[in-house]
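> Predicted structure and sequence below. I'll ask about it afterward.
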Amino acid sequence: MPLAHIAMRAGKPEAYRQAIFDGLYRALHETFDVPEDDQFMVITEHDAASFRYGRSYLGIARSDDLVFIQITANNTRTLEQKKALFRRVVQLLGESPGLREEDVFVSLVEVAKENWSLGRGLAQYA
């Protein structure tokens, strides 16, 4: 049950944002075995004054098209699955909406299964 927070500069059309949602979900489905209809994602858009990043940190040339993707997920995936997720996200977002691989920043936050409540005040995975 991943939860994805996506942050980006404001100004892209709806189709661009939907392509990010679609590509990210597809990558999660394929690499993390996320089931159908398990889509919990939000995009926040920021003006230039509210969006800062290292343009060349670690030798990666980023642009203003940079997208931050933070995924919170159960701590049940292997290192190989995590690497596959990162590769697949970059590949799919490169295909649509056309993001450069340098402009895809992914952070994975892992939590124990009992740390989720998906509604009704219940700990569904505990």
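Nice, I can see it. Residues are numbered from 1 along each chain as shown.

> Going by C-alpha atoms from here, please, whenever you check contacts or count neighbours.
Fine.

> Could you double-check that residue 74 sits in contact with residue 116?
No. Here residue 74 does not reach residue 116: they are 9.0 Å apart, not a contact under CA atoms under 8 Å.

> what's the spacing between the top helix by length along the chain and its chain's center?
Counting by DSSP state H, the longest helix found in the chain is helix 14-32. Centre-to-centre, helix 14-32 and its host chain are 8 Å apart (CA atoms, centre = their mean, to the nearest Å).

> mind listing what's buried in it?
Neighbour-count burial for helix 14-32 flags 16-17, 19-29, 31-32 (criterion: 16 or more other CA atoms under 10 Å).

> Now do that helix: which elements does it pack against?
With contacts defined as 3 or more CA pairs under 8 Å, 6 or more residues apart in numbering; DSSP states H and E, helix 14-32 has these neighbours: helix 79-95.

> contacts for the helix it packs on?
Here helix 79-95 makes contact (CA atoms under 8 Å, 6 or more residues apart in numbering) with 19-20, 23-24, 27-28, 31-32, 99-101, 104, 106.

> one more structure, for comparison:
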Amino acid sequence: MPLLYIDVIEGRDPGEIKALLDTAHVAVVEAFEVPERDRYQVVKSHPAGEIVALDTGLGIDRSEQLVIIHLVSRRRTRAQKERLYALLAERLRDDCGLDPADLIVSVTENDDEDWSFGSGRAQFLTGELHWVFAANRHVRFARGWPRRFRNAETSGGAVRQSRALPLIVPHHSAIRHQADGQGVIRQSDVVKPGMRARFDELRALAARRARGASAQPGDGRARTCTQWSVR
């Protein structure tokens, strides 16, 4: 999710198809801020006579390099969609040599109950994917967190300012875990096994920061993570 259906006119070699898929994925990740491994793409090549794509009166000239992208996704904002259209046109032009006039994009939205990624479960409804997506957002944010910010330390439900590391773990009612003074995160029994990869990334990041990677030059204060709590 998002799921991309890409239709092209036959004649492209496998290398061109791969470049098209890779470039489209980069644009989706940036526009919708989804995890790198949130990649679902289906390509179909058609004889030229099987695709009819005019211009709705806009005066757009198409060629046999036409690419039609139909994207199925959870609901996105208008700004995110407009950013996606612009990024796809820009990246496919720069990386694949595709004329923006040969790109058609359509988005169909659905809801959490409309997705099952395997094992016969609706992972958005079970909470399995909420952790993955939230962790992805916070890891991405933590990497560029300004040094002047401090962590919000949690104790008994109250949040107070501390001099600890930036808070990178999301609040979610289905998850509980903590990190000790050395930045080691202890996984609770409610975190699903399928979330292990993202959890390990958070744990490694916490360990690096707890060893002093985030300290400013000349700053003698020890910066260790005292407690992270998720609710």
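Nice, thanks for sending it over. Bear in mind that the values here come from a model prediction, so they are computed numbers and not experimental data.

> Fetch the TM-score of the aligned pair.
The TM-score (TM-score structural alignment, normalised by the length of the first structure) is 0.94; 125 aligned residues with a CA RMSD of 1.2 Å.

> Go ahead and confirm residue 10 of the second structure touches residue 45.
Yes. Counting by CA under 8 Å, residue 10 of the second structure touches residue 45, with 4.8 Å between them.

> Roughly how far does the aligned residue in the second structure for residue 18 of the first structure sit from residue 95 of the second structure?
Mapped onto the second structure by TM-score structural alignment, residue 18 of the first structure lines up with residue 18. Taking CA to CA, to the nearest Å as the measure, residue 18 of the second structure falls 11 Å from residue 95 of the second structure.

> all strands for the second structure, in order.
3-9, 40-46, 67-74, 103-110, 152-155, 158-161, 178-179, 185-186 (DSSP state E).

> The first one against the first structure, how far on average?
I take that to be strand 3-9 of the second structure. Comparison of strand 3-9 of the second structure with the first structure after fitting gives an average deviation of 0.3 Å (mean CA distance after the TM-score superposition for the first structure).

> Pull the distance from that strand to the chain's centre.
Its chain's average C-alpha position is 20 Å from that of strand 3-9 of the second structure, according to CA atoms, centre = their mean.

> which helices and strands does that strand pack with?
Counting contacts by 3+ CA pairs under 8 Å, 6+ apart, strand 3-9 of the second structure is packed against strand 40-46, strand 67-74.

> Can you pull out the residues in contact with the last one?
In this case it means strand 67-74 of the second structure. Contacts of strand 67-74 of the second structure from elsewhere in the structure, counted by CA under 8 Å, 6+ apart, are 1-9, 102-112.

> can you rerun that using 7 Å?
1-8, 102-112 (CA atoms under 7 Å, 6 or more residues apart in numbering).

> Quick check: residue 107 of the first structure vs residue 36 of the first structure, distance?
With distances taken as CA to CA, residue 107 of the first structure is found 22 Å from residue 36 of the first structure.

> Same check on residue 14 of the first structure?
Residue 14 of the first structure is 23 Å from residue 36 of the first structure, where distance means CA to CA.

> Also residue 87 of the first structure?
The gap separating residue 87 of the first structure from residue 36 of the first structure is 21 Å, by CA to CA.

> Comparing the two, which residue is more hemmed in?
Neighbour count, other CA atoms under 10 Å: between residue 87 of the first structure and residue 36, residue 87 has more, with 14 against 9.

> what do we get in the second structure for the more buried one?
Under the alignment (TM-score structural alignment), residue 87 of the first structure pairs with residue 86 of the second structure.

> Ok, residue 54 of the first structure next?
Under the alignment (TM-score structural alignment), residue 54 of the first structure maps onto residue 54 of the second structure.
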